[in-house]
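Student: With the sequence up front, the predicted model follows.
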Amino acid sequence: MTETHTLTVQGMSCGHCVRAVTEAIRAEDPKAEVAVDLAAGTVRAATGLPRARVAALVAEEGYTVTG
């Protein structure tokens, strides 16, 4: 079952950040639809992964999940 999770994330500022977060999530769910909004500081992921796992993957890339 696919759910859409929107996370508030600090520390993302460039294309590398977008790529790192997107690839981390897609490594565990290749069908995930990931959208990163640098200006808003959000990551939206439509995925079969639970929200906690998506947040952990973002944090493992070095970013702070605040919401």
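Tutor: Arrived safely. Numbers count the residues shown, from 1 in each chain.
Student: rest of the way, CA atoms for contacts and neighbours
Tutor: Noted.
Student: Regarding this structure, what is its longest strand?
Tutor: Residue-count comparison of every strand in the chain, with assignments taken from DSSP state E, identifies strand 3-10 as the longest.
Student: tell me which strands and helices it is in contact with?
Tutor: strand 42-47, strand 64-65 (3 or more Cα pairs under 8 Å, 6 or more residues apart in numbering; DSSP states H and E).
Student: The structure to be compared is supplied as follows:
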Amino acid sequence: MLEGILTRFADDALKGKDKSAAFLLNRQQLLETSSEQPANDVLDVDDRKVLEFYAQQLYAQFKKQGNSE
């Protein structure tokens, strides 16, 4: 179920919806900087891989858009 939710946010973000992109990027940042509990306790390995994949896609798209403008 989580994968479906993240996929929906990623699809919306790739369509240019800033709130969806911000949500995904914030989730990734929380996972990377969380000091309260390890990221592995928050998401299982598969969910973390899905989130990292979409974060990489978003980063690549925003980087490409920045170079074209």
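Tutor: Yep, it's here. The shown structure was predicted, so the numbers you read here are calculated from the model rather than taken from an experiment.
Student: Now compute the TM-score of the two chains, please.
Tutor: The pair, once superposed, lands on a TM-score of 0.31 when counted by TM-score structural alignment, normalised by the length of structure 1; 32 aligned residues with a Cα RMSD of 3.6 Å.
Student: Please convert the helices and strands packed on strand 3-10 of structure 1 to JSON lines, extending it with distance to Thr22 of structure 1 and mean neighbour count.
Tutor: Putting those into JSON lines (distance: least, Cα to Cα, whole Å; neighbours: other Cα atoms under 10 Å) gives the following:
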{"stretch": "strand 42-47", "distance to Thr22 of structure 1": "9", "mean neighbour count": "20"}
{"stretch": "strand 64-65", "distance to Thr22 of structure 1": "15", "mean neighbour count": "17"}
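Student: would a markdown table of these with distance to Glu23 of structure 1 be doable?
Tutor: Supplementary listing: the helices and strands packed on strand 3-10 of structure 1 in a markdown table, determined by distance: least, Cα to Cα, whole Å:
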| stretch | distance to Glu23 of structure 1 |
| --- | --- |
| strand 42-47 | 12 |
| strand 64-65 | 17 |
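Student: Of all those strands, which one is nearest Glu3 of structure 1?
Tutor: Evaluated with Cα to Cα, those place strand 42-47 nearest to Glu3 of structure 1, the distance being 5.4 Å.
Student: picking up where we left off before, between the helices and strands packed on strand 3-10 of structure 1, which gets nearest to Val58 of structure 1?
Tutor: strand 64-65 (7.3 Å).
Student: Following element in sequence after the longest strand of structure 1, please.
Tutor: Where DSSP states H and E defines the elements, the next helix or strand beyond strand 3-10 of structure 1 is helix 15-28.
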